[in-house]
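Q: no sequence on this one, just coordinates:
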C-alpha cells in the first residue's frame, strides 16, 4: 500500500505553488511527471523546475513516464475511459519500479486544481490496490483568467456555467446562462455562436507565465484576433493551454 498525493500547482507560475503544496512536494518519496513528447517537453521541465526549487538538495526522486495516445476511431467517452485505464497501468508499473510500495509517498503535480476538468482523480481511482489519496488544492485557470483581466467571475447576483468547447460546439450557449467559462477548447468553439455581437469575451493562454497571452472585447470584434494569437502561441511553443469567459450583454 502506498500514499498518493495529487498536488495542484496552478497554471505554470511557480509563485502559484502554495505553502501546503510545497510541503507535500518536499514530503514525497517519488514524483511522477508525464512526458508528452519533445514539442511539449517544457511542460515536464516546468514541473521538474518546481520540484528543484522546492527541494534544492535533490530529493525527492522523479520518474518520467510517457502518456499513451488516445484512439480517435472509437466514441469519445469510451476513448477517454480506455486512455485512463492505460495511464493507470503505466502509473502502477512506474511506482512498482521505483518504490517497494509499502508506505511510499508518491505525488503527481497537477496543472490548476485536481478537481476542475482534470482526470487525475479518475485515473487514481483505477489503481489496484487502492492507495490512500490526498488532494492539495491549487489555483485554477479560472482564477488566473479573471485576475489577468481584473474582472469578476460572475455578474451581480448571477450564476456561472463552466463547460467545455465540445459542448458549446454541439449544443450552443447553455440555456439560461449569463456567464459561461469554457475550458478544453482546441477548436475556438466560440466561432459557432450566431449572436457574437451580444457577447463579450475574455480570453487567455499561458496564464500567469512570462509568455502570457490575453485578449478581450466584443466577440464579433475580437474573435479573429484570438484565433490568430492562439495559433501563433501554439506555433511558438508546440502546445497551448487556454481558457475563456463569455458574458451576454445586458
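A: All right, it came through fine. Source: prediction; values computed, not measured. Numbers count the residues shown, from 1 in each chain.
Q: alpha carbons only for contacts and neighbour counts from here, please
A: Noted.
Q: kindly check the end-to-end length of stretch 28-48 for me.
A: Across stretch 28-48, the terminal residues are separated by 14 Å (CA to CA, to the nearest Å).
Q: before we move on, what about stretch 165-179?
A: 14 Å.
Q: just the residues contacting it, thanks.
A: If you take CA atoms under 8 Å, 6 or more residues apart in numbering as the criterion, stretch 165-179 is touched by 153-155, 158-161, 180, 182-190, 192-193, 245-248.
Q: run through the helices of this structure in chain order.
A: Assigned by DSSP state H, the helices in the chain fall at 19-27, 41-54, 76-98, 120-124, 141-149, 165-171, 219-237.
Q: which of those is buried the deepest?
A: Scoring the helices of the chain by mean neighbour count under mean count of other CA atoms under 10 Å gives helix 141-149 as the most buried, with a mean of 19.
Q: so what secondary structure elements neighbour that one?
A: strand 199-205, strand 242-248 (3 or more CA pairs under 8 Å, 6 or more residues apart in numbering; DSSP states H and E).
Q: JSON lines please, covering the ones you listed and showing distance to residue 69 and mean neighbour count.
A: Shown next, in JSON lines, are the helices and strands packed on helix 141-149 (distance: least, CA to CA, whole Å; neighbours: other CA atoms under 10 Å):
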{"stretch": "strand 199-205", "distance to residue 69": "24", "mean neighbour count": "23"}
{"stretch": "strand 242-248", "distance to residue 69": "21", "mean neighbour count": "22"}
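Q: mind putting those in CSV, distance to residue 143 included?
A: Compiled in CSV, these are given as follows (distance: least, CA to CA, whole Å):
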stretch, distance to residue 143
strand 199-205, 11
strand 242-248, 11
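Q: residue 235: which of the ones you listed is closest?
A: strand 199-205 (13.1 Å; CA to CA).
Q: also this one, for the comparison:
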C-alpha cells in the first residue's frame, strides 16, 4: 500500500500565520489525522478545527486518535518517550491503513514547525520502518513559536555577533558555558530559569503566542520571575493547558 503523507506545519495557533504552502498542501487530502488529547485540551483542538474549517477543502475528513497515555515523571525519560512514540506510531499506522485508500493522501497538522521539538517525523520514520506502508513523505515548514515570540515582543533573538541556543526546560541547567548568552527555551513546565538564571538576566516570556489568548511578560528574572509563575499557573487553570516559550538573555557585564 502506497500513500502520500504530508506533515504540515501550522504555526503556533494563529490561523493567519498559516503559510500559502501549507494551505496548498491541505488540498487533495483524503484524511487529516488528529490526536485527541482529552477534554482538558478542547480549546487546543478547537484551534486546529478552525484552521481546517478555514483552509481545508469542503467535506474534508478528520480522523481523531486518542493519544496513548504517558508517564510524565518516568525513571528513564528517554525510554518512556520512545515507548510513547512507538505507541503513537502503531495507532497512526492502523488509522492510515483503515482510512486512506491505496495511492491516497493523508496529513498531520503540526503546531509550529515539524522540525523543531516535535515528534511527528520520528513517528513517521517508525511507521515506515516497522510496517508495510510505502510512504511518500512531504514536509511543509511552519512559523515557529520561537519566531512568533520575538515578533510579539518586537525584539531580535540575539545581540550583534552573539549565538542563539535553543533548548528545553529539562536541559536548561546543562547548557554549556558560553552558550547561554541567548537561550530560547521550550517545554519548560517547571520554569527552570528560576533556578539557573541570574536575577539580572533578561527574560521575554509568552504563552499562547499569536492567538487571542496571548500573554506576554518581559523584564529581568529578578523583577518578573514570580509574576511569570503566577500568570502561567492562572492561565493553565483557566484554559486547561498551556503552550509557552521564552527567550533568556545574559546581562551585559
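A: Thanks, I have the structure now. Note that the structure is a prediction, hence the values are computed from the model and not measured.
Q: so what number do they get for TM-score?
A: Here the TM-score for the pair of chains, by TM-score structural alignment, normalised by the length of the first structure, is 0.94; 245 aligned residues with a CA RMSD of 1.3 Å.
Q: thinking again about what came up before, turn the helices of the first structure into TSV, columns for distance to residue 130 of the first structure.
A: As requested, those are exported to TSV (distance: least, CA to CA, whole Å):
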stretch	distance to residue 130 of the first structure
helix 19-27	20
helix 41-54	25
helix 76-98	11
helix 120-124	8
helix 141-149	29
helix 165-171	32
helix 219-237	37
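Q: go through these and name the closest to residue 109 of the first structure.
A: Going by CA to CA, the one of these nearest residue 109 of the first structure is helix 41-54, 6.9 Å.
Q: mean per-residue distance, the closest one versus the second structure.
A: Helix 41-54 of the first structure, aligned to the second structure and superposed, deviates on average by 1.4 Å (mean CA distance after the TM-score superposition for the first structure).
Q: next one: that helix to chain centre, how far?
A: 15 Å (CA atoms, centre = their mean, to the nearest Å).
Q: who are the packing partners of it?
A: helix 19-27, strand 30-35.
Q: so can I have TSV of those showing distance to residue 89 of the first structure?
A: Shown next, in TSV, are these (distance: least, CA to CA, whole Å):
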stretch	distance to residue 89 of the first structure
helix 19-27	23
strand 30-35	13
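Q: tell me which of these sits nearest to residue 47 of the first structure.
A: The nearest among those, by CA to CA, is strand 30-35 at 7.2 Å.
Q: give me the buried subset of the contacts of stretch 165-179 of the first structure.
A: Among the contacts of stretch 165-179 of the first structure, those classed as buried by neighbour count (16 or more other CA atoms under 10 Å) are 153, 161, 180, 182-185, 188-190, 193, 245-248.
Q: what's near enough to touch the aligned partner of residue 235 of the second structure in the first structure?
A: Under the alignment by TM-score structural alignment, residue 235 of the second structure pairs with residue 233 in the first structure. Under the criterion of CA under 8 Å, 6+ apart, the contact partners of residue 233 of the first structure comprise 213, 239-240.
Q: mind putting the residues you listed into a markdown table with neighbour count and distance to residue 95 of the first structure?
A: Formatted as a markdown table, the contacts of residue 233 of the first structure follow (neighbours: other CA atoms under 10 Å; distance: CA to CA, whole Å):
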| residue | neighbour count | distance to residue 95 of the first structure |
| --- | --- | --- |
| 213 | 18 | 37 |
| 239 | 16 | 28 |
| 240 | 16 | 29 |
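Q: closest to residue 224 of the first structure out of those?
A: residue 213 (14.6 Å).
Q: that closest one corresponds to which position in the second structure?
A: In the second structure, residue 213 of the first structure lands on residue 215 (TM-score structural alignment).
Q: hang on, isn't its match packed against residue 209?
A: Yes. Assessed by CA atoms under 8 Å, residue 215 of the second structure is found in contact with residue 209 at 7.0 Å.
Q: any chance you could list what contacts stretch 84-98 of the first structure?
A: So stretch 84-98 of the first structure is contacted by 30, 32, 63, 65, 67-68, 101, 106, 122-124, 126-127 (CA under 8 Å, 6+ apart).
Q: that one vs the second structure, average offset?
A: Looks like 0.8 Å for stretch 84-98 of the first structure (mean CA distance after the TM-score superposition for the first structure).
Q: who's in contact with the match of residue 213 of the first structure?
A: Contacts of residue 215 of the second structure by CA under 8 Å, 6+ apart are 206-209.
Q: one more time with 10 Å, if that's ok
A: 152, 205-209, 228, 231-232, 235, 244 (CA atoms under 10 Å, 6 or more residues apart in numbering).
Q: which one of those residues is nearest residue 112 of the second structure?
A: residue 209 (10.7 Å).
Q: in the first structure, which residue is most central in space?
A: Among the residues of the first structure, the one closest to the centroid is residue 111, at 4.5 Å (CA atoms, centre = their mean).
Q: which among the contacts of stretch 84-98 of the first structure count as buried?
A: 30, 32, 63, 65, 67, 101, 106, 123-124, 126.
Q: may I ask which two of these are separated the most?
A: Maximum distance among these (CA to CA): 21.7 Å, for 67 and 101.
Q: circling back: pick the one among the buried ones among the contacts of stretch 165-179 of the first structure closest to residue 2 of the first structure.
A: residue 184 (31.5 Å).
Q: that closest one maps to what in the second structure?
A: Per TM-score structural alignment, residue 184 of the first structure is aligned with residue 187.
Q: rebuild the contacts of stretch 84-98 of the first structure as JSON lines, extending it with distance to residue 218 of the first structure.
A: Shown next, in JSON lines, are these (distance: CA to CA, whole Å):
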{"residue": "30", "distance to residue 218 of the first structure": "47"}
{"residue": "32", "distance to residue 218 of the first structure": "42"}
{"residue": "63", "distance to residue 218 of the first structure": "45"}
{"residue": "65", "distance to residue 218 of the first structure": "42"}
{"residue": "67", "distance to residue 218 of the first structure": "38"}
{"residue": "68", "distance to residue 218 of the first structure": "39"}
{"residue": "101", "distance to residue 218 of the first structure": "54"}
{"residue": "106", "distance to residue 218 of the first structure": "46"}
{"residue": "122", "distance to residue 218 of the first structure": "37"}
{"residue": "123", "distance to residue 218 of the first structure": "39"}
{"residue": "124", "distance to residue 218 of the first structure": "41"}
{"residue": "126", "distance to residue 218 of the first structure": "44"}
{"residue": "127", "distance to residue 218 of the first structure": "46"}
